[in-house]
Structures are given as C-alpha cells and as structure tokens.
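Peer 1: pasting the structure only:
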C-alpha cells in the first residue's frame, strides 16, 4: 500500500469517533513511525498537510492513554507536524515529557514559550533536555526558579558559559540543592570551586578539595574570619536614629555584611529586628531583600508607601511570626519618618497579611504587588 493510500485510510479512521477506530488509528500511526525510511516519505508537502489534519483530529478528542502513546511514538520523529509536537509539549507532564526530552522539532522559541507558559514540571524537563542552547540557559537563569536551576546544574550537556557557571555558583548561596550538582559539574573551575567551598557541607568540601587540590585550611580560616566579622557587625547605636540615607561606601559595606552572613548560613529573620533596634534601616532593607530574594528597591518602595500590608507580606514571606510584626512596623516607622503610612486602620490591615498561607504564597504576592509601586 502506498503512503498516500495509507494516509487516506488514516484520515477515514480519524473521522470516526468509535473507540475501536481510535485504537486502530493509533496502531497505524505507530506502524508508520516504525517503518524504515518513513520520515523521508512523510516530509513531502502534500503528505505533511494530510498528516497534520490526521494528528490534530486525533489529539483534540483522544483519551489520555492514546495521547501518551502518541507522544512516546513521535518524540524522536523529525517528520511529525510541528504544531502537534507543540500541543503535546503543553499537555500534562507525563504526556509532554517524551517530546520535551527528545523532539528535534522543538526550536528555541518553542522552548522559551514553554518556560513562560507551562508548569514548573515542564520547565524542569526543559532544563534537563540534552544540549540546550545558551538562549535557553539564559531564559532559565532569568526566571530563577530554584527547581529549574537545579535541573540545569545537573545537565552536563547544556551550553553553560563561564559567566553562567559563575551565576549558578552565586545562586547556590541561597539554593542549597544547587551545590551538589555544581560540585560535580565538569565546567566548574578551581576559582569557582573556592567560592562554592564557602557554603557547602563537609562531604562536598572534601570532594572539592580532592578534585581541585584546594587549600582547605586556608579556606576554613577565611570562612571563620568572615563569620566572626559578620557577627561583630558595626558599633551599636546609642538609640534609634534616622539612617535611611547612606553614602555609597556605607551601603556597600552593609551589602557585603549581609552577603557574608547569608553565605555562612547565619542570616536569620531575627536579624531584621536586631538591625531595626540598632537604628540601621538600610541594613534591615538589605537583609529582608536577601532573605526573600527580593530586589532591595522593592523593599524600599514598600516601606515608603502607604500600604504597610506590603511590608507584612514581605515579612511573612521570610518567616517572621505574626506576633513580632507589629514591633517591626513600629520600628520601621520610627526610622522612616512615619512610613509606611496608611491611616489609623493600617496596622490591622498589615497584620492581616499574615493570613494562613505559606511563605511561598506570601512571597509571590509581595512580588506581584511590588511591581505596581
């Protein structure tokens, strides 16, 4: 039977709603996939149009198991209709996984669209896809989703530039899951290994030391010095004072202090109250931004606004207890000229931000709200 006749028969089956015909259609497609040199014949323009009609007709109303079997069969085919592959890639993850992993028809633009539109599970599969390009790597880094970054770090075949590797190592300060795959990554350099050494556990410290012949004693001394310096902080103020305005040098010193605390695993939500009691508002802003992975400008705009509930969301996102927040709000207002304002009812509204939701939900809500400031 010729390919054209086979395709006409398939189209007749595609028009049928009978379950038996649907099964026969799937089996017929499977036979086409397994036919030697089928791809060469299927690439003919007149056949491509017919195939697109057949496949799309099947997928629109097909049962889940049929879509999954179709995805598995077409995952590696270079002659399948690209529109169908994109539809399958957006299906539920068990159906999408084979085509995301293998399909040569998914181009960079298709993958970037999936990163924007699809679920975290789909994004993780894209990060695991063999030999993803630097365009895809850049899109993943830009989004900064921890689970997707971790999958990227474990993908040895991804086109990671030295700058990309440096960014992943920097992100591993906050995302512990990145550390193990990065420690084993073939593109990790000795310079990056020294940076990674500062915030990994003992087992990975030994692995890095053995692999790159690092001077572990010198690195441990440097780490101990950083922790001691971070705990020492700056001299305590005699009382609350206005410290919002800082020159560039002081802001840089505070940023480095917070980075050292965070890198050593010593930055805790309780530090926010300490910073405010010492009258150090910009230190509070920097620490809150680091803990919540916010932009410092977002936090600053929130405390300058007339919406104290935004500060409540940010504090809820980093694990501040509801009972502690009124103290934080009062201290911030003392140091920030009465802001965030909002009127006599604002305190109650702000505490309402500590609704029974998870910190991740509060984090997302703060980010969304901060975009409008």
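Peer 2: Nice, thanks for sending it over. Please read all numbers here as calculations on a predicted model, not as lab measurements. Residues are numbered from 1 along each chain as shown.
Peer 1: drop to CA atoms for contacts and neighbour counts, all remaining ones
Peer 2: Fine.
Peer 1: What residues of stretch 123-131 count as buried?
Peer 2: Burial within stretch 123-131, assessed by neighbour count using 16 or more other Cα atoms under 10 Å, is assigned to 123, 124, 125, 126, 127, 128, 129, 130.
Peer 1: The fifth one against residue 155, yeah?
Peer 2: In other words, residue 127. Yes. At 7.2 Å, residue 127 counts as touching residue 155 under the criterion of Cα atoms under 8 Å.
Peer 1: Included below, for side-by-side comparison, is a second structure:
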C-alpha cells in the first residue's frame, strides 16, 4: 500500500502511476500558476500545503516545468520556503530567477549554494538587488572573473574591506573589473588609492572624475543608495503575515521567550524576530517593524532594555535583517554602548509614557 500523501490539490498516488510526463508537467505548471495568483490571500496553512505539493512535484517533473515554477514564484513576497530552496539548488536554468530575485532566500541559503554550486549560480546570486557582506565575501573568495565583475557592478552589494581588497587584487589586467570598481560610490580613500596604483590610465581618469564630480554620476548606484535609505523599501521585502502566524502559534503552544528571539536572530528570520520582539516588549507589530528597520535605534533600545534583553541578544538583532545592511560596525559598537547605559527602570517608565500608561 502506498504511503504517498494526498492533498486537496494533487493525488500523488495516482500521479506516480501516470506514465505521461506531459500531464505531470502541465499539472505542476497549473499549481504554480494558481499559487502565484493567490499567494497574497493564502492562509499560513494553505501556503504550507502548496509548499509540500510543489516540492514533491518538482521532484516528479522535467526541467522545463521546474523552470516554469521558478519563474512564477521567484518574485513573490510570500513564496513557499521549501520550494524556493529546492529550486535555488537546481540546474541554473531553473535556479537563476530564484537566485536573482527571491527575497525568501536568506543569506545562509545563498552562501550554501554559492559554495556548493558552480559559477553560473554564483553569477546569479551576485546579480541580486541586495547583497550582504557575508554573501559578497564568499562570492569574492570563491568566484570567477565573471562573478567578480557582477559583484563590482552591483550597487546593492555591500562590500567588506576584505571583499574590496579581494576584488582589487583580482582585477590585475582586467580593465572591466577595474572600471566597475571605479564606478562604485562606497570605496574609501585607501581602497581608491590601492586601485589607482594598479589601474590602467583610463580607470585612473574615471577615478578622478568620480572623486571630483558634484552630481550623482552613477545613476544606478545613486538609485540603490536612495532605496537603501527608505524604511519602506526594506519592510516590503518580507512576508510578515506568515511570520506573525508562526509566532502566534508558538505563543499559544510552547510560548515565547528571549531564547526564541535569539534563535530567530541567529537564523536571520527577520519578520519572526520582529513579531517575537513585539510580543515580548508588549508593543504593536507596526511599531516593532519600523523600530527594527530604522537607523535611529533608540526606540528599539528602550523596548529591549524595558524587556531586560541581554546585551548579546541585542547584538544579534543588530546584525540581522535590514540592519545587517544599514548599520556599519562602528554604528553597532556605538549602539551597544548606548544600550549598556540605559537603566531598565527608566526604559520601562519611558515605554509606559509612550503608551499613555501609568508606570
């Protein structure tokens, strides 16, 4: 007797006995299309059903059908996680749109795929709208010239000092890579000097133009920089609805505590961390969302101190989600020093005043 699961969407027992691959492919396309049209209205339970079905279907259909599924799901904010990870680790014809576009993939997913897969996968990752230093470091260290050029041209890719140095050292006689680096707006004076020392004359002229120009001379970089200053840009990348449902389920079951918050931070599950922080801190979800994305972190620090969160927990939260991109190391050090100086009683009093409550 078969133990294959049946769902309201697919009878897998019957499908496994279906000899016509074209019918399997058609079914997979139909399920992916249906989900893509209804994802914003799906409940958490419905998304889980779709996820289970699409993962199983992806293992039963041809590459063209998997590529179709990937194309339908790649840009969805509420795409099913298991399916997205499955497709991202597929052949590049399937994986490319997911690696380039899906906001469901976390940095740990991207690093794992970059280390496991070939250059085409790395190039696709390097083309993402936003990349953290954690990911670009891996791409620079393990990638080819094509990967390096793609990273350097990506205005949304954050580069560590190590990453910048790695790209400069790799540029050698590669004028295209040197020019891409010269066009970046985030190189410090030391990096510019290092690049100029080995660059071609044309690249040196470009560096001079960039350093003396008054207007925003790299339109795409300027656009990305402006986006990264917007709280709404960051908040729009995350599926808070599903995350809130998960956290509420935990609250009704085993409960929420600081360990739960730490786990979400370590897994870089920003929306779950926001919902947990809101419940622990007794504040609204909308407040928590905005206070955990803005670069003025004082409201977040007040709630954290009123909840008596450990300094190590606050540090983990400052290194996840949008703050991973928006805060520099010196910013985090300053914020942690500020947190140490806040008294829990003062924080609780201030929080009560914000809520209009009597302390």
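Peer 2: Nice, thanks for sending it over. Computed from a predicted model, the values in this text were never measured in an experiment.
Peer 1: Kindly reformat the buried residues of stretch 123-131 of structure 1 as JSON lines containing secondary structure and distance to residue 203 of structure 1.
Peer 2: Below are the buried residues of stretch 123-131 of structure 1 laid out as JSON lines (DSSP: H, G, I helix; E, B strand; the rest coil; distance: Cα to Cα, whole Å):
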{"residue": "123", "secondary structure": "helix", "distance to residue 203 of structure 1": "30"}
{"residue": "124", "secondary structure": "helix", "distance to residue 203 of structure 1": "26"}
{"residue": "125", "secondary structure": "helix", "distance to residue 203 of structure 1": "28"}
{"residue": "126", "secondary structure": "helix", "distance to residue 203 of structure 1": "30"}
{"residue": "127", "secondary structure": "helix", "distance to residue 203 of structure 1": "26"}
{"residue": "128", "secondary structure": "helix", "distance to residue 203 of structure 1": "25"}
{"residue": "129", "secondary structure": "coil", "distance to residue 203 of structure 1": "29"}
{"residue": "130", "secondary structure": "coil", "distance to residue 203 of structure 1": "28"}
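Peer 1: now stretch 100-115 of structure 2: which residue numbers in structure 1?
Peer 2: Following TM-score structural alignment, the aligned partner range for stretch 100-115 of structure 2 in structure 1 is 101-116.
Peer 1: which outside residues touch that stretch?
Peer 2: Residues outside stretch 101-116 of structure 1 that contact it (Cα atoms under 8 Å, 6 or more residues apart in numbering): 74-78, 82, 85-86, 89-90, 100, 122-123, 125-126, 128-130, 133, 135-136, 139-140.
Peer 1: please redo it, this time with the cut-off set to 6 Å
Peer 2: Stretch 101-116 of structure 1 has contacts (Cα atoms under 6 Å, 6 or more residues apart in numbering) with 75, 76, 82, 123, 129.
Peer 1: now stretch 74-91 of structure 1
Peer 2: By Cα under 6 Å, 6+ apart, stretch 74-91 of structure 1 touches 39, 43, 52, 96, 98, 99, 102, 103, 105.
Peer 1: what's the spacing between the host helix or strand of residue 250 of structure 1 and its chain's center?
Peer 2: Element membership for residue 250 of structure 1 (DSSP states H and E) is helix 248-263. Taking Cα atoms, centre = their mean, to the nearest Å, one finds helix 248-263 of structure 1 lying 25 Å from the centre of the chain it belongs to.
Peer 1: Mind listing what's buried along stretch 15-23 of structure 2?
Peer 2: Going by neighbour count (16+ other Cα under 10 Å), the buried part of stretch 15-23 of structure 2 is residue 15.
Peer 1: What is the end-to-end distance of it?
Peer 2: Counting by Cα to Cα, to the nearest Å, you get 9 Å between the two ends of stretch 15-23 of structure 2.
Peer 1: and what of stretch 69-79 of structure 2?
Peer 2: Start-to-end, stretch 69-79 of structure 2 (Cα to Cα) is 11 Å.
Peer 1: just stretch 133-151 of structure 1 next, same as before
Peer 2: Taking Cα to Cα, the first and last residues of stretch 133-151 of structure 1 lie 15 Å apart.
Peer 1: Then stretch 156-170 of structure 1?
Peer 2: Across stretch 156-170 of structure 1, first to last residue, Cα to Cα, it's 18 Å.
Peer 1: aligned partner of residue 231 of structure 1 in structure 2?
Peer 2: For residue 231 of structure 1, the aligned position in structure 2 is a gap, per TM-score structural alignment.
Peer 1: host element of residue 231 of structure 1?
Peer 2: Using DSSP H and E, residue 231 of structure 1 falls within helix 216-232.
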